[in-house]
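*Asks:* Could you look at this predicted model? Sequence included:
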Amino acid sequence: MNAVPAYNIVHKRDNGQPFHPKGEGNGYIITIKGKKIYIAGDTENIPEMKQFKGIDITFLPVNLPYTMTPEMAADAARAVRPKIFYPYHYGDTEISRLTELLKNDKDIEVRVRDMQ
């Protein structure tokens, strides 16, 4: 298991502080039976994601104002390049916008589940 920082760059509180400051939370990359799984935690599309290699399944949060917009999540999915992508934490976010953004990325299978 590897810890990965989870933090905000863009979305901030009224006082200018990020909702999730760097160094306070983590996501994790775990390997189970040879499959690498990235669980992002509460984060935005941070630069560290571009360094990941060989991720089979990723879970990315899509929930404003605390995590990613659909556009940010699509960018993150393209950076991570998982075979399977589960958006989570999306609450009232229009998740169809995310699936539309990734419809031409045939190597990324987006699986939307009601995880409430």
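*Replies:* Received, thanks. Numbering: from 1, shown residues only.

*Asks:* from here on, contacts and neighbour counts on C-alpha atoms
*Replies:* Noted.

*Asks:* Would it be right to say that residue 66 lies in a strand?
*Replies:* No - Residue 66 sits outside any strand when classified using DSSP: H, G, I helix; E, B strand; the rest coil, being coil.

*Asks:* who's sitting farthest from the centroid in the chain?
*Replies:* residue 15 (24.9 Å; C-alpha atoms, centre = their mean).

*Asks:* quick one, helices of this protein?
*Replies:* 70-80, 95-101 (DSSP state H).

*Asks:* And for the longest one, what's in contact with it?
*Replies:* By that I understand helix 70-80. Residues outside helix 70-80 that contact it (C-alpha atoms under 8 Å, 6 or more residues apart in numbering): 44-46, 49-53, 55, 58, 60-62, 85, 95, 97-98, 101-102, 108.

*Asks:* Take this one as well and set it beside the first:
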Amino acid sequence: MTARYGAVTVDWLGYATVRIEGRTGAVVYVDPGRYGVLEEYDARDGDLILVSHDHHYDPDGIRRVAHEDALVVVHEAVDADRIDRDVAQPESLPYTVERVRADETFVVGPLDLYTTPAYNEPGGPHTRANGEPYHPEGSGCGYGVTIDGATVFWPGDTDVLPVHEELDVDVFLPPIGGSFTMDRHEAAALAAAMEPGLVLPIHYDTFEALEADDEAFVVDVASRGVPVVLDR
């Protein structure tokens, strides 16, 4: 299934991997790869590749989606030396690589792009047993990209944060798996506060800790008067 909003099509490919394409042909991928979601995928058509944080950094996934002239945008904290997987530094990839902080705005060709903070609150509901956040502040970001007049927003692996309700978003891609991010209840409440044109949940059911009732999420969001779809 492909979700459509205005001139934009959005495909959830699994885990946090999303493909966004505008009517004019620009293609954006968000957090491509991990957990085998791109095992049989080799499109190499992406103009812009966005990587939110260490857990979603997958060089092989990037190679499967990026064309040779792609721009790869990576949060500044992503560091291969601190990742417990055998991965190369982003700058060693055969693409133009740009580092970003949270809370930046810039233009990439015909696309407008912004970043937002993405983290878990210390001592909050999405922390380790000792209260340590799975995603400390400064470890990653969310991305909003405007393509052919529609703004698609992926908040990253994060709790619901005050900044989210201030955003003007057309397509909202909330994580609903809980454990390491907002859960389906928190995401539904945020969707109602943001009032986007369309909600497409992602980042759930990849493994046991991310299991979520997506149909219950749809009912919850729809009952609040917000358009919502599933991409299975």
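*Replies:* The structure has been received and is ready for your questions. Owing to the predicted nature of the structure, the values given are computational and were not obtained by experimental measurement.

*Asks:* on that earlier part again, so what does the residue farthest from the centre of the first structure match up with in the second structure?
*Replies:* Aligned by TM-score structural alignment, residue 15 of the first structure pairs with residue 130 of the second structure.

*Asks:* and the gap between its match and residue 20 of the second structure?
*Replies:* Distance, residue 130 of the second structure to residue 20 of the second structure, by C-alpha to C-alpha, to the nearest Å: 38 Å.

*Asks:* same question, residue 196 of the second structure
*Replies:* For residue 196 of the second structure relative to residue 20 of the second structure (C-alpha to C-alpha), the value is 17 Å.

*Asks:* before we move on, the earlier item: and the contacts of helix 70-80 of the first structure, which of them are buried?
*Replies:* Listed as buried from the contacts of helix 70-80 of the first structure are 44-46, 49, 55, 58, 60-62, 85, 95, 98, 102, 108; burial here means 16 or more other C-alpha atoms under 10 Å.

*Asks:* Take these and write them to CSV, including distance to residue 33 of the first structure.
*Replies:* Shown next, in CSV, are these (distance: C-alpha to C-alpha, whole Å):
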residue, distance to residue 33 of the first structure
44, 28
45, 27
46, 27
49, 22
55, 13
58, 16
60, 21
61, 24
62, 27
85, 18
95, 30
98, 29
102, 28
108, 21
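
*Asks:* Let me know the closest of those to residue 5 of the first structure.
*Replies:* Looking at those and their distance to residue 5 of the first structure, the nearest is residue 46, at 8.6 Å (C-alpha to C-alpha).

*Asks:* Do you have the strands of the second structure handy? List them.
*Replies:* With strands called from DSSP state E, the second structure shows them at 3-5, 8-14, 17-22, 27-30, 46-51, 66-75, 96-100, 105-108, 111-117, 141-147, 150-154, 171-172, 198-199.

*Asks:* what range in the first structure does the fifth one sit on?
*Replies:* Taking TM-score structural alignment as the measure, the first structure aligns no residues with strand 46-51 of the second structure.

*Asks:* Hey, what's the angle from that strand to strand 17-22? Just curious.
*Replies:* Relative orientation of strand 46-51 of the second structure and strand 17-22, computed by axes from the mean of the first three to the mean of the last three C-alpha atoms, to 10 degrees: 140 degrees.

*Asks:* So what angle separates the directions of strand 46-51 of the second structure and strand 141-147?
*Replies:* Orientation check (the same axes, to 10 degrees): strand 46-51 of the second structure against strand 141-147 gives 160 degrees.

*Asks:* aligned partner of residue 189 of the second structure in the first structure?
*Replies:* Aligned by TM-score structural alignment, residue 189 of the second structure pairs with residue 75 of the first structure.

*Asks:* So residue 11 of the first structure is in contact with residue 67, correct?
*Replies:* Yes - with contact defined as C-alpha atoms under 8 Å, residue 11 of the first structure reaches residue 67; the gap is 7.4 Å.

*Asks:* out of these two, which sits in the more crowded spot?
*Replies:* Each of residue 11 of the first structure and residue 67 has its neighbours counted (other C-alpha atoms under 10 Å); residue 67 has more, 28 against 20.

*Asks:* quick one, what contacts that one?
*Replies:* 8, 11, 42-44, 61.

*Asks:* any idea how far residue 76 of the first structure is from residue 20 of the first structure?
*Replies:* 17 Å.

*Asks:* residues contacting residue 220 of the second structure?
*Replies:* By C-alpha under 8 Å, 6+ apart, residue 220 of the second structure lies in contact with 185, 188.

*Asks:* That one matches what in the first structure?
*Replies:* Counting by TM-score structural alignment, residue 220 of the second structure corresponds to residue 101 in the first structure.

*Asks:* And for residue 160 of the second structure?
*Replies:* Using TM-score structural alignment, residue 160 of the second structure sits opposite residue 45 in the first structure.

*Asks:* Report the separation between the spatially closest residue to its match that is not a sequence neighbour and residue 95 of the first structure.
*Replies:* Nearest non-adjacent residue to residue 45 of the first structure, counting by C-alpha to C-alpha, 6 or more residues apart in numbering: residue 76, 5.1 Å away. Between residue 76 of the first structure and residue 95 of the first structure the computed distance is 15 Å (C-alpha to C-alpha).
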